[in-house]
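> Structure here, sequence nowhere to be found:
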């Protein structure tokens, strides 16, 4: 950089001698980064971001994303009529635009038996033996209705509330609404398993919200986060960050909108602080061996091992104060929609169940033992269900895309356990009682976090936006 003359220096000082300039100049360069610690409150005041409106039962959310669409009629929604009528044509009356269907398709019964589990008698299939063992903790919603039987659109709907994307993800909204409990960690973390789902990174993005609210991705294999280990001594890092802050500050004084620059500064500081804590939280080697075995970390199946690792990390992250953690499924056959079984239903649904359900059951039990389940909401959901019919019944047949009625479950977080809500018809083909949309699920999650979904808004493009758009209601029947 060229040397400034005296008059240049004076003009610069005059242009920045506001609160930002005062903080920067009074703190010897690197102290300017402390301003990022004040940034959350400043942005909240500027955007009139709502605070929790009551004492919320939930502090954290763990979202177990079952990408591809687990079959509702093979997991939590038993339909004996399917076995009775297996191989018979479904007929015109069963055809729906919200599923891959035509009148010549035939009903397909479940290859797994259902049993009533626990004291509640909740129906769970033999596909999920570990989840069946904790049935009394599960709140199963059986009446979800989607919009389009396409992975990308339904993934975006599940994550952002819109099939076209271009909106913040649920985790980003939670981060925006509540911030983080731990300034050394981001509020929103995605524990990824080395691939990007249909719909792309918009599923985890912040869109028009400040960039500080997008997901930080932590991978299963290798280094959890790139460049998390410092390449420079601490003193040199501080000097580099001070220079970046100074340059960003100078740019912000000339920009028409300073918030993106402020977000960049806040991200610099978060990344600096993460250097110590992220490796510590991601390292599960010091967890007791019996806990690691309970999650399945000791599995010889690499996919189950890595999923178990990520699930155990999820518990450690919420303990450390991360607001919203999402866990994606690993792909064992290069399918970036792992539960998408158009063929080989029995073989590949069993593989997916083997990889994931032990770890999720262990997570719920572990949270409960530690007294964290009441304040942590665990959500298990795919973007859609699967058709109760198939083109032809064979030993290798499967089920296709279905959004006319499907299931998810939640656990903890102030919800009733051992219950179901909503109902599909005798074939599991369409909803006949309490139809719900993903907006209703979003509204309920936000409510449990202490936020009225109608008040969590952000002004963009000339109108107010919210996660639930103009839809959604709290499902009060499932609240304890």
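Thanks, I have it. Just so it is clear, the structure is predicted and the values come from calculations on it, not from any experiment.

> make it CA atoms for all contacts and neighbour counts henceforth
Will do.

> Pull out the buried positions in stretch 36-44.
36, 39, 40, 43, 44 (16 or more other Cα atoms under 10 Å).

> closest to residue 104 among those residues?
Nearest to residue 104 among the buried residues of stretch 36-44: residue 44, at 56.5 Å, using Cα to Cα.

> before we go on, here's another structure to hold up against the first:
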């Protein structure tokens, strides 16, 4: 019995020695890697799951100008003179019979024509609402898709579908998929950043699941920056703590996380190690990013920025350009101002005034800096609006809406059409999954080949659908 006890004790001591030795070696290895990282090495940076491009790379980053709330395609990019002639009259039952509507289900339907005019612009002849004179000025950069369709008729699920290709919670957003697939080109800033702003009306809430990493590691989730005040809370060192002391604290935390990482197989531990280091670097990189004193007066005026960092969409657009220059992979700007069930005339005018100048300025600014060619800009909402009136506004609509794209290998012009009343996309229909497949293709990714095993299935951004829309690729 005594012999057995001694043998067991010996085994435990030997196991403990080996384990502690492993931790020691692991700690030294981690320290070595961290030391390289502190010295400026990119050895620890995630370089993406797609090591070899599946297709020619036309875009390297995405700026998504998300018009949250669902802007009316009938007052932006889809001119319907027949609908205007029908204004105030009964909407033809042949269009809506048996169709899903939102709040208009069962109501008496009357046509509502556009309250604004449209004009053709540039060599492309893109028809753009007079509410967007600055966007009209970059008409020859725009690829306007008039034939979008989605599956979701309510805001939160429609946003989820536009962002993740699914309404099921826990699915990664497209920004997280991009970061997972391609990695990040910067070690100083997060690879996926989100900014928000709001208009005077039509403000639809936005949930954080829209930039969630879902079942991917949390290091791929979007990071919400404050649009006003400090971009990130608690960015500075605590009072009385110098940077060298904080560096020592970070190193010790990293060492302990490294010991835990060798004991457990958990990708979140590696995420924590990376994020502690990122947080330390952001203490210097974020203030530099958000300090716009170096921006010339003419650039601020071009964007319509009255006060940098004032929380406006214009200020966010300028910040997005600065992020693009510094290697951020995915930048999303949500402007909550487009949910116009009523008061659409004043609401659309106000929302368009909020975003028109800055959206166009971003495209022009990227182009003059040589960044537009490999930056894909997407402008649009989660769905469209009914050609039938809802009081003084329009209801949600899923069978037709418009988005505009620029740069990143897209072909300027207009793609797809809706019927004469703007009710349904009828030619070159583009479902949301097709939009995602095309965006990934422009970034050099085959949407069918970038998959992650989850709950026994090979999951992807486009689910079991999606086709590349070759007609919009330059």
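Yes, it's here. Values in this document were obtained by computation on a predicted structure and should not be read as measured data.

> Go ahead and report the secondary structure state at residue 62 of the first structure.
strand (DSSP: H, G, I helix; E, B strand; the rest coil).

> so where's the longest helix in the second structure?
What stands out as the longest helix in the second structure, according to DSSP state H, is helix 2-38.

> Now do the buried residues in that one.
23, 26, 27, 30, 31, 33, 34, 37.

> Present the buried residues of stretch 36-44 of the first structure as TSV; the columns should include distance to residue 132 of the first structure and secondary structure.
Listed next are the buried residues of stretch 36-44 of the first structure as TSV, based on distance: Cα to Cα, whole Å; DSSP: H, G, I helix; E, B strand; the rest coil:
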residue	distance to residue 132 of the first structure	secondary structure
36	46	helix
39	46	helix
40	42	helix
43	45	helix
44	43	helix
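
> Just the helices from the stretch 301-450 of the second structure, written as ranges.
Along the stretch 301-450 of the second structure, counting by DSSP state H, counting those that start in this stretch, helices occupy 313-325, 344-368, 432-442.

> Which one of the ones you listed lies nearest to residue 298 of the second structure?
Per Cα to Cα, nearest to residue 298 of the second structure of those: helix 344-368, 11.2 Å.

> need the helices for the stretch 51-200 of the first structure, in chain order.
According to DSSP H, counting those that start in this stretch, the helices that the stretch 51-200 of the first structure contains are 80-84, 129-132, 151-160, 170-178.

> Same list, those, but as TSV with mean neighbour count and distance to residue 221 of the first structure please.
Shown next, in TSV, are these (neighbours: other Cα atoms under 10 Å; distance: least, Cα to Cα, whole Å):
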stretch	mean neighbour count	distance to residue 221 of the first structure
helix 80-84	16	41
helix 129-132	20	25
helix 151-160	26	24
helix 170-178	26	23
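
> Switch these over to CSV; also include distance to residue 258 of the first structure.
Converted to CSV, those look like this (distance: least, Cα to Cα, whole Å):
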stretch, distance to residue 258 of the first structure
helix 80-84, 59
helix 129-132, 48
helix 151-160, 25
helix 170-178, 17
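
> In CSV: the buried residues of helix 2-38 of the second structure, plus distance to residue 318 of the second structure.
Shown next, in CSV, are those (distance: Cα to Cα, whole Å):
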residue, distance to residue 318 of the second structure
23, 47
26, 43
27, 42
30, 38
31, 38
33, 35
34, 33
37, 30
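
> Any idea which of the helices of the stretch 301-450 of the second structure gets closest to residue 147 of the second structure?
helix 432-442 (10.4 Å).

> helix or strand right after the closest one?
Proceeding N to C from helix 432-442 of the second structure, the next assigned helix or strand is strand 452-454, under DSSP states H and E.

> What span of the first structure is that next one aligned with?
Under TM-score structural alignment, the match for strand 452-454 of the second structure in the first structure covers residues 458-460.

> same check, this time on stretch 314-325 of the second structure
With TM-score structural alignment as the criterion, stretch 314-325 of the second structure aligns to 308-319.

> That stretch vs the second structure, mean deviation?
With mean Cα distance after the TM-score superposition for the first structure, stretch 308-319 of the first structure departs from the second structure by a mean of 0.6 Å once superposed.

> Now do that stretch: everything it contacts.
Residues outside stretch 308-319 of the first structure that contact it (Cα atoms under 8 Å, 6 or more residues apart in numbering): 60, 62, 191-192, 220, 281-284, 292, 295-297, 324-327, 356, 359-360, 363, 367, 376.

> Write a PyMOL command that selects only the buried members of those.
The following PyMOL line selects those of the contacts of stretch 308-319 of the first structure that are buried, judged by 16+ other Cα under 10 Å:
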select buried, resi 60+62+191+192+220+281+282+284+292+295+296+297+324+325+326+327+356+359+360+363+367+376
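
> Return the distance of the longest helix of the second structure from the chain's centre.
Counting by Cα atoms, centre = their mean, to the nearest Å, helix 2-38 of the second structure is centred 44 Å from the centre of its parent chain.
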